[in-house]
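Participant: A predicted structure for the sequence below; I have some questions about it.
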Amino acid sequence: MNTRNDIGPIQPDLIRSSVSGGSSTYRWRVLALVWAAFVLSCVDRYAWGTIAAPVGQSLGISVAMLGAFSTAFYFGYATANLAGGPLADLVGGRTALLMAMLPLGAATFCFGYVHTLAAGIAVQILMGLASGADYCAGLKLVNAWFGRDKGRAIGIFATATSISIAAANAVVPALSTLYGWANAFHALGIATAAVGIIAFLGAGRAPKNVSRERLTVAHLKALSCNRDFILLSVAGGAGLWGTIGFVSWANALLTKHFGFAPAVAGSVLTVVGVAAFFSKPLIGWASDLMPRYRRHLAVGCLSTFAVVLLVFGFCSTLTQFYLVAPLLGIAGYGYLAILIAQITNVAGATSAGSAAGISNAFWQLGGAIAPIAVGYTFAGTGSFLYALVVVAVGPVVAAVTLLFMRKDNAAMPRSAAATTAPDHRD
């Protein structure tokens, strides 16, 4: 039976039932595996920020350029997402995941041999390019296995970006202190490749009733003409300007401006990550319960994020930073689960990977530019508050952009039933 989805063209997607309470646990295993792969991918991208101040000084990198490695990664990552999304739709999420994790592990391992700014930028770009399909592949699999509780599943999947902050700040500085920063990146590279292989072997095949329609240029053209998809892409980029701008620089700002030890500054970011970890599935679940108010939830999160960033900028003691950190974790990450769910809803099953990749490319542009903007602001003014004001611009723009959406995108009925057995392809 042919059905028309939100992006325009008629797609022969099968109408699939929503996930029920008595469904198989197989889908949760798939979610756990793609989540683990996403965690390692995010730890790789955040690792430099946790040791940027001391290692950058030893390498002779100026304060203004400490964010250059993060910016290099996100430019590569944003570029690769444009190809990674369609790749996931064409070869399947499981195969695309493996094609991302193996090269990422190799590039992360090689970063341990970097000794100059130019070499570091080059390798970070390669790391970004290698990991471009990871996010798209994961969302492709989640979209295939989950139905009306997709918001909760995506919220859980999205916790990878927050728990990885806690993991990176807790593990990388400690490994660097004990074994040297180069060996820390060697260990991350090996772990990344290993988890990618485990996820590929353990994720199994996609449900039988997932759409088998081939991705065409018409699907991509329909996405490019969809107003809500464009607004969600812009809003996500502005939101990540704030999220990545803060995460990339918070540790270095606390170290440089207030003289905290890297481990102490990292503990503040760990609190942010833990709070974000719990907020994403809860806010995703709330969006499942109130699908027609998803936009309002996202606007509320982003507005709160901007305010809390300014409050954080006025803090001066470790106790104050600890008190504000949980609010940053909740508001600075909770909106992501909502935006991701809406992206997959406007796209439909056939284009889910492409929509995730194209939108994420725009999103990551915000993450790519923000570290440099914050770095130059701090280097030029020496002001902790002004640096946070630059970060806060992003969520303000994101909240305003979402107000122009035509509607909230409720869960679509084409999500795979979890009771379906796997079939012959990814």
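Facilitator: Looks like it arrived, so ask away.
Participant: use CA for all of it now, contacts and neighbours both
Facilitator: Will do.
Participant: can you give me the helices for this protein?
Facilitator: Here the chain has its helices, by DSSP state H, at 26-58, 68-91, 93-111, 117-130, 132-145, 150-179, 181-202, 217-224, 227-258, 262-289, 294-314, 318-347, 352-381, 384-402.
Participant: Can I get the ones you listed in TSV including distance to I10?
Facilitator: Listed next are the helices of the chain as TSV, based on distance: least, CA to CA, whole Å:
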stretch	distance to I10
helix 26-58	28
helix 68-91	17
helix 93-111	23
helix 117-130	33
helix 132-145	19
helix 150-179	23
helix 181-202	32
helix 217-224	10
helix 227-258	17
helix 262-289	26
helix 294-314	26
helix 318-347	12
helix 352-381	15
helix 384-402	27
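Participant: Could you say which of those helices is packed most deeply?
Facilitator: Among those, the stretch with the highest mean neighbour count (mean count of other CA atoms under 10 Å) is helix 132-145, at a mean of 29.
Participant: Comparison target below:
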Amino acid sequence: MIILNGKLSSFSKTAGPGILFACTAIGVSHLVQSTRAGADFGLMMLGFVILVSVMKYPFFEYGSRYANSTQTSIIDGYKKLGKPALWLYFLLTIASMFFVTGAVGFVTAGFFENLFGIDFLGEWTVVILFVVCVGILAIGKYNLLDSLIKIIAIVLLASTVSAFLFALYNGPIEPVSGFEPKELWDISGIFFLLALMGWMPTAVDLSSWNSLWTLERMKQTNYKPKLKETLLEFRLAYLITGILAVMFVVLGTFIFYGSGQELPNNNSDFAHKVVTLYTETIGGWSYIIIAASAFTVMFGTIIAVFDGYSRSLQRTVELIFTKKEDKIRTKFRTFYVIFLILISAGSLVVIFQFGNNLKELVDFATVLSFVIAPVIAIFNLRLVTGKFLEKEHQPSIFLRILSFAGIVFLSGFALFFLITKFYS
């Protein structure tokens, strides 16, 4: 009993980075992309969801592994690979961050409008949302919100499992007369497949956030977990994100596939449809609970995205332009807040540019993430299998083999997309 209590105490001190990762992943990739996958293509998308989640796994784990083993972020590791590697990571982050943040923010605004029945603010909803997010993070009040997000995430988890079980019990809907499934292997189908895999469970370049959050958790608890403790916490979170992705594909298939209905392109209407997806299986009484839970999870996602990008940019800029460690620490808050404002402004420009086209914005952001994924994957593998990590902390032979397979998989699909797009 004493041993069990000790393990639970250690796990509670370690838990946090994995939960933040899960909150980030369960947002757009699950609520939007997985639901669309099932609704448009049916259960055939399950294989791709499972495959890409397995293939990407090592590169996310390596962020947590490197941070625990070296007590530094994997971004510090990129500098050890050479200044060109750090600069490339910096440029790739800048190239993608406005589109990623814009897509997540736009979806979150839709769930906000759906929850409160607001339709008169238009794009100002996103502006207000971003101001609130920047304000919360700038004054450092994220800890309380993080605790709330974990509670609501449990509610969403329970709701998703309930809806999934009800959907299995009721079975799939009967296809309408004359229904013809969408073609997966044409240009639009391939584009969506890459978009789905780009953020399944999330973008590979976000693996650097795992290492930053792992270090932050150690600082908060003043507890340095063993490597196996850090990896256990992350693996549990990753497994949950994978299971939920499968559930969302099944829900989209059983409730929408063959119905002849198209999921809306407007962010607020889409949010309403997703929430209705739950209530049609659980019951109308659950609408407000599901709507509140979905918005809160998306709000947690956009907060995590702002925090992750700002932290990673701050650390990258410090490593590139600052040589002395004491100067790095004194400038942290200034850099962090500046990047929060910069990311917010740039993302709003992207949102205004795409207008009210939810699917186009989300697909563009996710495909962009997929195309740059192989570069980050190679960097992460080099850092945990070479001279930069002690032998006892390096991954197993199985993970190394899976990593090579993952790099080939990500590179092959990215190259296939670029060739297809160029000659189409």
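Facilitator: Thanks, I have the structure now. Computed from a predicted structure; not experimentally measured.
Participant: Let me see the TM-score of these two.
Facilitator: Superposed pair, TM-score by TM-score structural alignment, normalised by the length of the second structure: 0.32. Supporting alignment: 212 aligned residues with a CA RMSD of 6.8 Å.
Participant: Select, out of the helices of the first structure, the one closest to Q11 of the first structure.
Facilitator: helix 217-224 (9.2 Å; CA to CA).
Participant: What is that closest one packed up against?
Facilitator: The helices and strands touching helix 217-224 of the first structure, judged by 3 or more CA pairs under 8 Å, 6 or more residues apart in numbering; DSSP states H and E, number zero.
Participant: gap between that helix and the chain center?
Facilitator: The chain centroid and the centroid of helix 217-224 of the first structure are separated by 24 Å under CA atoms, centre = their mean, to the nearest Å.
Participant: how much does it deviate in direction from helix 227-258?
Facilitator: Helix 217-224 of the first structure runs at 60 degrees relative to helix 227-258, counting by axes from the mean of the first three to the mean of the last three CA atoms, to 10 degrees.
Participant: got the angle for helix 217-224 of the first structure vs helix 352-381?
Facilitator: Going by the same axes, to 10 degrees, helix 217-224 of the first structure makes 40 degrees with helix 352-381.
Participant: For the one helix or strand I136 of the second structure maps to, buried residues please.
Facilitator: Assigning secondary structure by DSSP states H and E places I136 of the second structure in helix 124-138. Buried residues in helix 124-138 of the second structure, counted by 16 or more other CA atoms under 10 Å: 125-127, 129-130, 133-134, 137-138.
Participant: need the residues you listed in JSON lines with distance to L91 of the second structure, can you?
Facilitator: Output for those, formatted as JSON lines (distance: CA to CA, whole Å):
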{"residue": "T125", "distance to L91 of the second structure": "30"}
{"residue": "V126", "distance to L91 of the second structure": "26"}
{"residue": "V127", "distance to L91 of the second structure": "26"}
{"residue": "L129", "distance to L91 of the second structure": "27"}
{"residue": "F130", "distance to L91 of the second structure": "23"}
{"residue": "C133", "distance to L91 of the second structure": "24"}
{"residue": "V134", "distance to L91 of the second structure": "23"}
{"residue": "L137", "distance to L91 of the second structure": "24"}
{"residue": "A138", "distance to L91 of the second structure": "24"}
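Participant: which one among those residues gets closest to I75 of the second structure?
Facilitator: Looking at the buried residues of helix 124-138 of the second structure and their distance to I75 of the second structure, the nearest is L137, at 21.3 Å (CA to CA).
Participant: nearest to L212 of the second structure, of the buried residues of helix 124-138 of the second structure?
Facilitator: Of all those, L212 of the second structure sits closest to L137, with 15.5 Å by CA to CA.
Participant: next structured bit after the helix holding I136 of the second structure?
Facilitator: helix 142-170.
Participant: Next secondary structure element downstream of that following helix?
Facilitator: helix 187-198.
Participant: Past that next one, which element shows up next along the chain?
Facilitator: Sequence order places helix 207-221 as the next helix or strand after helix 187-198 of the second structure, per DSSP H and E.
Participant: Buried ones in that following helix, by neighbour count?
Facilitator: For helix 207-221 of the second structure, the neighbour count (16+ other CA under 10 Å) marks 207-215, 217-218 as buried.
Participant: Centre of the chain to the host helix or strand of F413 of the second structure, how far?
Facilitator: Assigned by DSSP H and E, F413 of the second structure falls within helix 397-423. In terms of CA atoms, centre = their mean, the centre of helix 397-423 of the second structure is set 20 Å apart from its chain centre.
Participant: what helices or strands is that helix leaning on?
Facilitator: By 3+ CA pairs under 8 Å, 6+ apart, helix 397-423 of the second structure packs against helix 46-70, helix 187-198, helix 358-385.
Participant: 7 Å - rerun?
Facilitator: Packing partners of helix 397-423 of the second structure (3 or more CA pairs under 7 Å, 6 or more residues apart in numbering; DSSP states H and E): helix 46-70, helix 358-385.
Participant: and the first one with helix 397-423, angle?
Facilitator: So the one you mean is helix 46-70 of the second structure. Angle, helix 46-70 of the second structure to helix 397-423, by the same axes, to 10 degrees: 120 degrees.
Participant: helices or strands up against helix 46-70 of the second structure?
Facilitator: Helices and strands touching helix 46-70 of the second structure, by 3+ CA pairs under 7 Å, 6+ apart, are helix 74-80, helix 207-221, helix 227-256, helix 358-385, helix 397-423.
Participant: Same check on the longest one?
Facilitator: Counting contacts by 3+ CA pairs under 7 Å, 6+ apart, helix 358-385 of the second structure is packed against helix 46-70, helix 83-116, helix 187-198, helix 397-423.
Participant: Output the ones you listed in JSON lines, with distance to A158 of the second structure and mean neighbour count appended to each entry.
Facilitator: Putting those into JSON lines (distance: least, CA to CA, whole Å; neighbours: other CA atoms under 10 Å) gives the following:
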{"stretch": "helix 46-70", "distance to A158 of the second structure": "21", "mean neighbour count": "22"}
{"stretch": "helix 83-116", "distance to A158 of the second structure": "19", "mean neighbour count": "22"}
{"stretch": "helix 187-198", "distance to A158 of the second structure": "24", "mean neighbour count": "21"}
{"stretch": "helix 397-423", "distance to A158 of the second structure": "32", "mean neighbour count": "15"}
